[in-house]
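Asks: Got a sequence here, can you build the structure:
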Amino acid sequence: MKAPLAILLAACLCVDGVFSLVCWSCNGVESNWDCWRWQICSDEDNYCVTTYTGAGIGGYSTQSISKGCVPVCPQSGINIGIAAVSINCCSSFLCNISGANSIQINHLVLALATLILLGLWK
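Replies: Purely as a prediction, here's the structure:
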């Protein structure tokens, strides 16, 4: 009975669009290490977004990171030397782990990890 359930779960994880998008979510934290909450996006939300703002002058600097779900991607960025703002979007499961667009979780790796956990959980 466990094998068919595990195969069904793996197949569902490998098909895009079966489940709602899930993104990392936080508001105004100083580091990616402070952003460990998940958010299940609404059906209207198509993207995970990471917004970074930073400023520095002399020995003083500050940064703020916010993450969540959005229906439309407002991807942009500006850097004027002493201040910078960037908005990055992605559209796969927990893909906004950092501000880098190149980091994406592979659905096959996620499915294999889930199967391993199901095999260990009795």
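Asks: Please count neighbours and contacts with C-alpha atoms only from this point.
Replies: Noted.
Asks: And the strands in this protein?
Replies: Counting by DSSP state E, one finds strands in the chain at the ranges 22-29, 37-40, 47-57, 60-70, 76-79, 83-90.
Asks: so how far is the fourth one from its chain's centroid?
Replies: Meaning strand 60-70. 14 Å (Cα atoms, centre = their mean, to the nearest Å).
Asks: Here is the second sequence; please produce its structure so I can put it next to the first one:
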Amino acid sequence: MKAAAALVLAALLGAQGAFSLVCWWCDGAESNWGCWRWQWCSDSDNYCATTYVGGGFGGYSSQSISKGCIPVCPQGGVDIGIAAASVKCCSSSLCNISGASSVKTNYLILAVGILASFVYLLGGRL
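Replies: Sure thing, here's the model as predicted:
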């Protein structure tokens, strides 16, 4: 029994050495609840990434979340009020569980932008 357990442990440790990174994976999920699969990364992949793209206008809003292994991290984000996009990276197994939530649609910025547009348009006609 102890020999079988030691053999299984050695096999797992050997596999862990060959594939050192495991990331959560999904492609175009509407929320984090659609991202519960694991992906074994290749030797060239150094990061787990979460990509968030979302937008909204009026009563309509949409978002897409993708997760997986990547070799180079293009981490960053942009939020223009009605649309937002971000990429978050991390470098330990299963670390990309969050939804890159630091960038989300901001309705206050959207309202200020629309108000500024109206003021600009009305100001040009006065």
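Asks: Serialize the strands of structure 1 to a markdown table and add fields for mean neighbour count.
Replies: Output for the strands of structure 1, formatted as a markdown table (neighbours: other Cα atoms under 10 Å):
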| stretch | mean neighbour count |
| --- | --- |
| strand 22-29 | 20 |
| strand 37-40 | 15 |
| strand 47-57 | 21 |
| strand 60-70 | 18 |
| strand 76-79 | 12 |
| strand 83-90 | 19 |
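Asks: show me what contacts the most centrally placed residue in structure 1?
Replies: The centre of structure 1 sits closest to residue 96, judged by Cα atoms, centre = their mean, with a distance of 2.7 Å. By Cα atoms under 8 Å, 6 or more residues apart in numbering, the contact set of residue 96 of structure 1 is 23, 24, 48, 49, 50, 67, 89, 90, 103, 104.
Asks: mind running it again at 6 Å?
Replies: By Cα atoms under 6 Å, 6 or more residues apart in numbering, the residues touching residue 96 of structure 1 are residue 48.
Asks: again with the one 3 residues further on
Replies: Counting by Cα under 6 Å, 6+ apart, residue 99 of structure 1 makes contact with residue 50.
Asks: Map it onto structure 2.
Replies: In structure 2, residue 99 of structure 1 lines up with residue 99, judged by TM-score structural alignment.
Asks: In JSON lines, list the strands of structure 1 along with distance to residue 111 of structure 1.
Replies: Shown next, in JSON lines, are the strands of structure 1 (distance: least, Cα to Cα, whole Å):
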{"stretch": "strand 22-29", "distance to residue 111 of structure 1": "15"}
{"stretch": "strand 37-40", "distance to residue 111 of structure 1": "18"}
{"stretch": "strand 47-57", "distance to residue 111 of structure 1": "20"}
{"stretch": "strand 60-70", "distance to residue 111 of structure 1": "23"}
{"stretch": "strand 76-79", "distance to residue 111 of structure 1": "32"}
{"stretch": "strand 83-90", "distance to residue 111 of structure 1": "20"}
